[in-house]
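Trainee: no FASTA, just this:
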């Protein structure tokens, strides 16, 4: 009997991994009614990560209210395992591109502020380990919105606080004040799971590669790139971080860099941890045919770890 393993990832803007699984199962059964089918939805750290890992490990799903990339109230979910004090979140559940109409795409005005709100509410559960899946964002703000929601104050040249910073505010920052940063994070280990290995800056960085997918023109890309370069300089001077070329720092519109700088997160390759957590190796060995999905097969697949 033929053993078929289905390993779907989310299809951006159309299907979640679980929805893709259902469609694939129906198609395979129609073509091969006597085949043995095993379905193992996965995520590479992007859309649906917390749902996939949480569903497999029997964790509790918690819903909270946060602001979406344009400041509207939305419901975001995260997974929580009380037994080992671990929580898992997707940044896309707070600042995902899926929240926006195509006409609303604009990485100059979208903010990751809701991600910080989500993290803050997760911390209310007294966790000791936070795993953050990165990808599928509508933002290109290097995580400054997220950091602001957690107490980091970004001040402009006049000494005024930029309250809910977005991509266009990167170049306006004159000073970073960490004095009100959420103290609970000092006792939490943070792992950031990157769905790509792009650096923050340069031709392969967050602005040049991903901002155009979020509505950026060439002029906007350069504006964001210059803003991120400015932030990198400030982070180096104020916090002693140099993340310009760190592998994976460009993931999620640079949220990965913000997580590393402000939350001291370890940047990890998402798919490796997911495969480890789901114990997929045995299923791979038993399969005669493996069918998987990805949002798009392009240069990122071959060059940037997608």
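Mentor: Cool, the structure landed. Computed from a predicted model, the values in this text were never measured in an experiment. Numbers count the residues shown, from 1 in each chain.

Trainee: drop to CA atoms for contacts and neighbour counts, all remaining ones
Mentor: Noted.

Trainee: Strands along the stretch 1-150 of the chain, start to end?
Mentor: 3-7, 36-39, 60-67, 73-81, 86-90, 129-133 (DSSP state E, counting those that start in this stretch).

Trainee: can you tell which of those strands is closest to residue 51?
Mentor: Closest to residue 51 of the strands of the stretch 1-150 of the chain is strand 73-81 (Cα to Cα; 7.0 Å).

Trainee: tell me the angle of that closest one relative to strand 129-133?
Mentor: Between the axes of strand 73-81 and strand 129-133, defined by axes from the mean of the first three to the mean of the last three Cα atoms, to 10 degrees, the angle is 130 degrees.

Trainee: before we go on, here's another structure to hold up against the first:
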């Protein structure tokens, strides 16, 4: 079983699988090999879903974080029952890199348009991957696209963006279709930050979106008001919910108003692409990522794959662009061993350019050792 993450800046997860499979076949020509490209809920998750489950890539016009037209995409399963939506496709920071930062007004409406389209097509299980957002709007733009209204004390609709939430007085859900309410929403995130406070969405992620210290304070207060109104509306307290701060509070908004389930991205991706079942009968698991270090044990792809392998008594070996120990936590989770693809002193750009043949060569040696047991 080959189930790696991408090697960012070098190879996508599917290309990693292909290189590792090539090396494995050199060692054991008649080996039965299964390839399940993985991701941690960020960029590349949509492609992993399509590779593992098949289905359709749907592209449609949407709006970018500042309301301009953009073409965005999501994945729909073959039976139309499930979908994967990457927030970055319609609401990502790179989409507004041509303009001066506008963290106070950027929003997530385009992502809501993708979800709404998937629901119209019959999807009833939607995985929302929330990495790379440009906004700090608590997901209100997304929620507007699904039928919610956010109004001030006079009943006037608030404009897009996080800053306007400082004036939020009421949330009207009467326009949310029954189909949307019936959807099982899961949010893939790889952070545990709360919605507000010194470790919240604005304080931690605001700077990378261009927010000044003063704007961070305003946005944090506005998200606090939003969380208060959510609690008054639904009874759900998302102020300090772990993960609620992901994607500028999008995770918190979805959890508080639609009951979305936040969870570690790699775990959700493993479940969505069917990795637990696919592992049945495997004798060796090869996983990996661009850099393996102590942080990889915190819910990244390698740790999740290793844990699933350990539950089934299967050895799991990680192939990585670089290793930085100690890896004790990963070994405790089930990783048998880890190796770097570097075959000697090399510059990073060389390793990046030659990642595929280096991975194939390393995989060949690992599989030869395993086969010789």
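Mentor: That came through fine. Quick caveat, the model's predicted, so the values are computed rather than measured.

Trainee: And the TM-score between them?
Mentor: Aligned and superposed, the two chains score 0.82 in TM-score terms (TM-score structural alignment, normalised by the length of the first structure); 292 aligned residues with a Cα RMSD of 3.2 Å.

Trainee: circling back: right, so the strands of the stretch 1-150 of the first structure: which one is the most enclosed?
Mentor: strand 86-90 (a mean of 27; mean count of other Cα atoms under 10 Å).

Trainee: so it aligns onto which residues of the second structure?
Mentor: Matched against the second structure by TM-score structural alignment, strand 86-90 of the first structure falls on residues 82-86.

Trainee: my guess is residue 291 of the first structure contacts residue 9, does it?
Mentor: No - between residue 291 of the first structure and residue 9 there is no contact under Cα atoms under 8 Å: 10.5 Å.

Trainee: more crowded one of these two?
Mentor: residue 9 (27 against 12; other Cα atoms under 10 Å).

Trainee: The more buried one corresponds to which position in the second structure?
Mentor: That one, residue 9 of the first structure, aligns with residue 6 by TM-score structural alignment.

Trainee: need the contact list for that match.
Mentor: By Cα atoms under 8 Å, 6 or more residues apart in numbering, residue 6 of the second structure lies in contact with 12-14, 16, 37-39, 44, 289-290.

Trainee: Find the residue closest to it in space, skipping its chain neighbours.
Mentor: Closest residue to residue 6 of the second structure apart from its sequence neighbours, by Cα to Cα, 6 or more residues apart in numbering: residue 13 at 3.9 Å.

Trainee: Same question for residue 262 of the second structure.
Mentor: residue 187 (4.6 Å).

Trainee: How many residues are close by residue 348 of the second structure?
Mentor: Residues near residue 348 of the second structure, counting by other Cα under 10 Å: 12.

Trainee: Now do the same for it: its match in the first structure.
Mentor: In the first structure, residue 348 of the second structure lands on no residue (TM-score structural alignment).

Trainee: How much space separates residue 348 of the second structure from residue 18 of the second structure?
Mentor: 22 Å (Cα to Cα, to the nearest Å).

Trainee: follow-up on the earlier one: aligned partner of the residue nearest to residue 262 of the second structure in the first structure?
Mentor: Checking TM-score structural alignment: residue 187 of the second structure goes with residue 192.

Trainee: who touches its match in this structure?
Mentor: Counted by Cα under 8 Å, 6+ apart, residue 192 of the first structure has contacts 131-134, 256, 259, 265-268, 270.

Trainee: Which of the residues you listed sits closest to residue 36 of the first structure?
Mentor: residue 270 (28.5 Å).

Trainee: Alignment lookup: the closest one to the second structure.
Mentor: Checking TM-score structural alignment: residue 270 of the first structure goes with residue 265.

Trainee: State the three-state secondary structure for the spatially closest residue to residue 228 of the first structure that is not a sequence neighbour.
Mentor: Nearest non-adjacent residue to residue 228 of the first structure, counting by Cα to Cα, 6+ apart: residue 170, 6.2 Å away. Three-state call for residue 170 of the first structure (DSSP: H, G, I helix; E, B strand; the rest coil): helix.

Trainee: got the contact list for residue 170 of the first structure?
Mentor: 141, 144, 224, 227-228, 230-231 are the contacts of residue 170 of the first structure under Cα under 8 Å, 6+ apart.

Trainee: which of these tops the neighbour count?
Mentor: residue 141 (33 neighbours).

Trainee: Go ahead and confirm it touches residue 107.
Mentor: Yes - in this structure, residue 141 of the first structure is within contact of residue 107 by Cα under 8 Å, at 7.5 Å.

Trainee: Between the two, which contacts overlap?
Mentor: 166-168.

Trainee: Sort out which of these are buried, if you could.
Mentor: Restricting those to buried positions leaves 166-168, with burial counted as 16 or more other Cα atoms under 10 Å.

Trainee: Can you redo the residues you listed as a markdown table, where the extra columns are distance to residue 62 of the first structure?
Mentor: A markdown table is the format used below for these (distance: Cα to Cα, whole Å):
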| residue | distance to residue 62 of the first structure |
| --- | --- |
| 166 | 27 |
| 167 | 29 |
| 168 | 32 |
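
Trainee: of those residues, closest to residue 187 of the first structure?
Mentor: residue 166 (27.8 Å).

Trainee: Now do the same for the closest one: its match in the second structure.
Mentor: Checking with TM-score structural alignment, residue 166 of the first structure has residue 161 as its match.

Trainee: what's around the closest residue to its match other than its chain neighbours, how many residues?
Mentor: For residue 161 of the second structure, ignoring the flanking residues on the chain, the nearest one in space by Cα to Cα, 6+ apart is residue 105 at 3.8 Å. Counted by other Cα under 10 Å, the residues lying close to residue 105 of the second structure total 19.

Trainee: Show me the contact partners of the helix ranked longest in the second structure.
Mentor: Among the segments of the second structure that qualify as a helix by DSSP state H, the longest is helix 213-234. Surrounding helix 213-234 of the second structure, the residues in contact under the criterion Cα under 8 Å, 6+ apart are 104, 136-138, 162-171, 195-197, 200-203, 206-207, 236-239, 249, 256-257.

Trainee: List buried residues within those.
Mentor: Buried among the contacts of helix 213-234 of the second structure (16+ other Cα under 10 Å): 104, 136-138, 162-166, 168-171, 195-197, 200-203, 206, 236-239, 249, 256-257.
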